[in-house]
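**Q** coords please:
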Amino acid sequence: MKKWNRIIIGLILLAIVGFIGWSVIAAGRQNNTQKVTAAKVTQQNITATITTTGTVTATRTANLTGSGLVTAVNVKVGDKVSAGQILATYNQTTNLTAPFGGTVTAVNIASGQADTAQATGKAAITVADLSDLRVQLNLTKSEAAQVKVQQAVHLTYLNHTYTGDVAEVDPTATTTTSATGASTPTLGAQVAFDRQPQGLVPGFDIDVTITVDQANNAVTIPQEAITYDRNNQPLVYRIVKGKARRTTVTTGLQSATRIAVTKGLRPGETVILSPSNQLHDGSAVTTQ
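**A** Here you go, the predicted structure:
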């Protein structure tokens, strides 16, 4: 009887030791499991854009100049004028006339005084056609490489939005010098509105988003899923049966938030977002 008691006690102790050992192993495994944030690989249209700032301008602006004694000024800033209308008279014989219908936007002469506007680098009178507005862009080298005529444009001014397209791109760049003396080459371009806007003020800035490329039914992932190896090659970590699987990918078009993957992933797979340095191929993971 005592022998059986010893056997039973031994079996109980063995079971306890086994349970404790299993618990320790399980706890270790659980502690080694990394919590990650993940997202599904999706198939969708993706659009690449560039965002910049433009200046609202009148398509037609005439800077009129004269010389001599001004004997009459017939307009003031804000006046609407028609083509051929006499705006000012010099020495009672020479007239400044409007070359087209528009709005007087500047008057830098006065009746009874000599015209000194040109000597100060100004026009005597400026007329602009405010019924035909465009947006002037000054593109950087990287932006200019992507922008082409007829690309779609989305514009935002205060709480108003407009649509248009790239109407013109200059053939050559110009260089401007900042107050600090730095020279920056830019390429000029113009955006035409689909419908002429109301309430826009020439000279003010407007936010511009240009669609430079797009792909339909592309395999895409969030940008934060992409990381890079030592050779700067893009890769992701897929989640396969609770394990992180390092996967080299080929990337394509990139939008503001997503990036197209042309090789290495299929729709429906799960990828880890912002993978940590502690994550390796085969790491146990769980999504949070």
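
**Q** C-alpha only now, for contacts and for neighbours.
**A** Fine.

**Q** how close does Ala117 sit to Thr126?
**A** To Thr126, Ala117 is 11 Å away according to CA to CA, to the nearest Å.

**Q** Gln43 now?
**A** 54 Å.

**Q** please apply the same query to Val104.
**A** Relative to Thr126, and taking CA to CA, Val104 is found at 6 Å.

**Q** which residue of the two possesses the greater neighbour count?
**A** Legend: neighbour count by other CA atoms under 10 Å for Val104 and Thr126, higher for Val104 (23 against 20).

**Q** which stretches of the protein form helices?
**A** Remark: helices assigned in the chain by DSSP state H are 2-32, 141-144.

**Q** dump those helices into JSON lines; add mean neighbour count and distance to Thr59 as well.
**A** Shown next, in JSON lines, are the helices of the chain (neighbours: other CA atoms under 10 Å; distance: least, CA to CA, whole Å):
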{"stretch": "helix 2-32", "mean neighbour count": "11", "distance to Thr59": "66"}
{"stretch": "helix 141-144", "mean neighbour count": "14", "distance to Thr59": "21"}
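
**Q** of those helices, which approaches Gly268 most closely?
**A** Nearest to Gly268, of all those, is helix 2-32, at 26.5 Å by CA to CA.

**Q** contacting residues around the spatially most central residue of the chain?
**A** Nearest residue to the geometric centre of the chain (CA atoms, centre = their mean): Thr51, 2.8 Å. Neighbouring residues of Thr51 by CA atoms under 8 Å, 6 or more residues apart in numbering: 207-210.

**Q** could you show me where the strands are in the stretch 1-150 of the chain, in order?
**A** 34-40, 42-58, 61-64, 70-73, 80-81, 86-90, 94-97, 102-107, 125-128, 133-139 (DSSP state E, counting those that start in this stretch).

**Q** to compare against the first, here's another:
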Amino acid sequence: MDVQLAKKKLRGGVRWVVASGVLTLVCGGGWWLYASNFGARSQAIAVRAIDVELGTIEKKIDESGIVEFGNQQTLKSPTDATVDTLWVEVGDRVDLGSELLRLRDSQQQLGLNEHQLKIRQQELTLAYHRDRLQNARLAVEAAETDLAAKIAQTTRSEQIQLEAKALEIEKQQLTVANTQAKIETAQGQLDAARQELEEVEALVEKGYIPSNELRAAQDEIRNGQDQLREAELDFAIAQLELKNLQLDRQRLQQERQDKLAQQESEIRQARSALREAQATLANVENEVRTADIELENLELERQRLAKELQANIVTSPIFGTVLDLFVKPGDGVERGKDLLVLGDPSREVVKLQLSTLNAKQVEVNQAARVSLIGPNPKTFEGRVRSLSPLASTSATDSSGRQSGQATIAAIVELDRPSNFLIPGSQVSVEIILQRREEVVVLQMEAIQRDDREPYVWVRADDGTAQKQAIALGLEGIVEVEVTEGLKPGDRVILPPVDVPLQPGIPVIEEDEQGQESAIERPNIKSKRQKAKRKRQKIDEVLMS
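**A** Now for the predicted structure:
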């Protein structure tokens, strides 16, 4: 029993030893198979490589907008009225100022007629006041003329008479003086004759001279006395005439003073009449000005009413096409109700609502591409024509709901009409912020960063991966401009996702790795078959 037990233990130990050796052999074979089949692959990592080429890089933003024709606008009713006549249909071409439809408002027409009647009445009132003004001016002129005539009529004839009378008095005074001189002369001659008579009488008494000389001397005395009396008479007459002249002058002076007093009263009356006429003229002028201003106000009001009535004829503000009609004859419309839509088909625009972040990057005249939303869309070139300086929160999103987010209104205009896009349809818009042509362009996935410094992986001449520092320029969505470090014709490695690259690691491009795998595939298969047979033998030993 002991011997058999010992043999059994011996056989069990031998089996464990054999199994351990087979296991060791299998493990070693596995390691050898792994080393022989996959060692080379661990030494050379399969990677994809791309060529560096020249191309165009764009930095752009994508937005959506609504297509409209140029100057597209919705005309609204200027007042509460009824559509009387419609002169256009959808699709009609219209010129600037063309009459589109007429609205009827009977109240406005009645108000205009009443106002025209008021204007006519005011024109008659103004004409009446102007006639009064003319009469007042004539009255003032007449009063001025009368006053001037009365002032000029200052008894010129009486003055002339007084002057003539003064001359007569002066002449008479000379006559009086002359006659007085004659009296003095006659008196002197008489005195001389008397003296001579006394002498002659004395000589006659003495008998010295004859008596006839005495008679002659006596005759001289008588003649002297006659001359003296005649001179005295002439003097008295001259004095009487002088007094008469002086009395006449006094009478004329009194008459002149009386007439001057009467004329002064008339002049005062004429001046008062002139002042009254001037006051009347001023009042009438004020009434004319007031009536004129009232007429101007009425005319302005008439023009306003006529303009409002004329505004009821809706005209085209542009050269364009009727895109839509919302009313028909007989419809009642309220002020501000949509009537029709006009647009200029020679111009097509897209209205956008940009986010404030995108709007900061957009500038007027930047290039843009417009396309329909969908597969294989047609693309149309255009440019940014306007950008609102004011943000708005009243914009709606693509579904028509209030977005509540501040947006900036922008307009993109197509370079030429598409004759394809439909006004009111939603389109996709690419705004080209920056564009570079004929520059080195690389896919974004090839760019790596080390402490924020960009680089790419390249395959060196010895077949290992190496870092190549580069400088980047304009960055697009999937591509980037390389300004330094690469040139056209270079090849860049795209690092695999599952295996990190390290400088010096052997790499092989996928095409080359595929060729080597095809050569090594039979050897790998035979080695796997040998390993399978070895595992089967081990299993047989263990079973026995």
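
**Q** for the nearest residue to Ala62 of the first structure once chain neighbours are set aside, give its distance to Tyr237 of the first structure.
**A** Once flanking residues are discounted, Ala62 of the first structure sits nearest to Val127: 5.2 Å by CA to CA, 6 or more residues apart in numbering. To Tyr237 of the first structure, Val127 of the first structure is 62 Å away according to CA to CA.

**Q** before we move on, what about Thr59 of the first structure?
**A** Per CA to CA, Thr59 of the first structure is found 52 Å from Tyr237 of the first structure.

**Q** before we move on, what about Gly21 of the first structure?
**A** From Gly21 of the first structure to Tyr237 of the first structure the distance is 32 Å (CA to CA).

**Q** same check, this time on Leu133 of the first structure
**A** Applying CA to CA to Leu133 of the first structure and Tyr237 of the first structure gives a distance of 50 Å.

**Q** neighbours of the alignment partner in the second structure of Asp170 of the first structure, how many?
**A** Mapped onto the second structure by TM-score structural alignment, Asp170 of the first structure lines up with Ser388. Using other CA under 10 Å, Ser388 of the second structure has 14 other residues around it.

**Q** which residues touch the residue nearest to Ser388 of the second structure when sequence neighbours are not counted?
**A** Nearest residue to Ser388 of the second structure, sequence neighbours excluded (CA to CA, 6+ apart): Ala409, at 5.3 Å. Residues counted as contacts of Ala409 of the second structure (CA under 8 Å, 6+ apart) are 351-354, 387-388, 391-392.

**Q** and if you look at Gln30 of the first structure?
**A** Residues in contact with Gln30 of the first structure (CA under 8 Å, 6+ apart): none are found.

**Q** residue in the second structure matching it?
**A** Looks like Gln30 of the first structure aligns to Arg41 there (TM-score structural alignment).

**Q** and for Gln214 of the first structure?
**A** By TM-score structural alignment, Gln214 of the first structure lines up with Arg435.

**Q** residues near the residue nearest to its match when sequence neighbours are not counted, how many?
**A** Nearest residue to Arg435 of the second structure in three dimensions, chain neighbours excluded: Glu58, at 4.4 Å (CA to CA, 6+ apart). Using other CA under 10 Å, Glu58 of the second structure is surrounded by 20 other residues.

**Q** so who does the nearest residue to Thr379 of the second structure once chain neighbours are set aside touch?
**A** What sits nearest to Thr379 of the second structure in space, not counting adjacent residues and going by CA to CA, 6+ apart, is Ser371, at 4.6 Å. Ser371 of the second structure sits next to 377-380, 427-429 when contact means CA under 8 Å, 6+ apart.

**Q** with distance to Lys150 of the second structure and neighbour count added, can I get the residues you listed in JSON lines?
**A** Shown next, in JSON lines, are the contacts of Ser371 of the second structure (distance: CA to CA, whole Å; neighbours: other CA atoms under 10 Å):
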{"residue": "Pro377", "distance to Lys150 of the second structure": "105", "neighbour count": "12"}
{"residue": "Lys378", "distance to Lys150 of the second structure": "103", "neighbour count": "14"}
{"residue": "Thr379", "distance to Lys150 of the second structure": "101", "neighbour count": "13"}
{"residue": "Phe380", "distance to Lys150 of the second structure": "97", "neighbour count": "18"}
{"residue": "Val427", "distance to Lys150 of the second structure": "97", "neighbour count": "21"}
{"residue": "Ser428", "distance to Lys150 of the second structure": "99", "neighbour count": "21"}
{"residue": "Val429", "distance to Lys150 of the second structure": "97", "neighbour count": "27"}
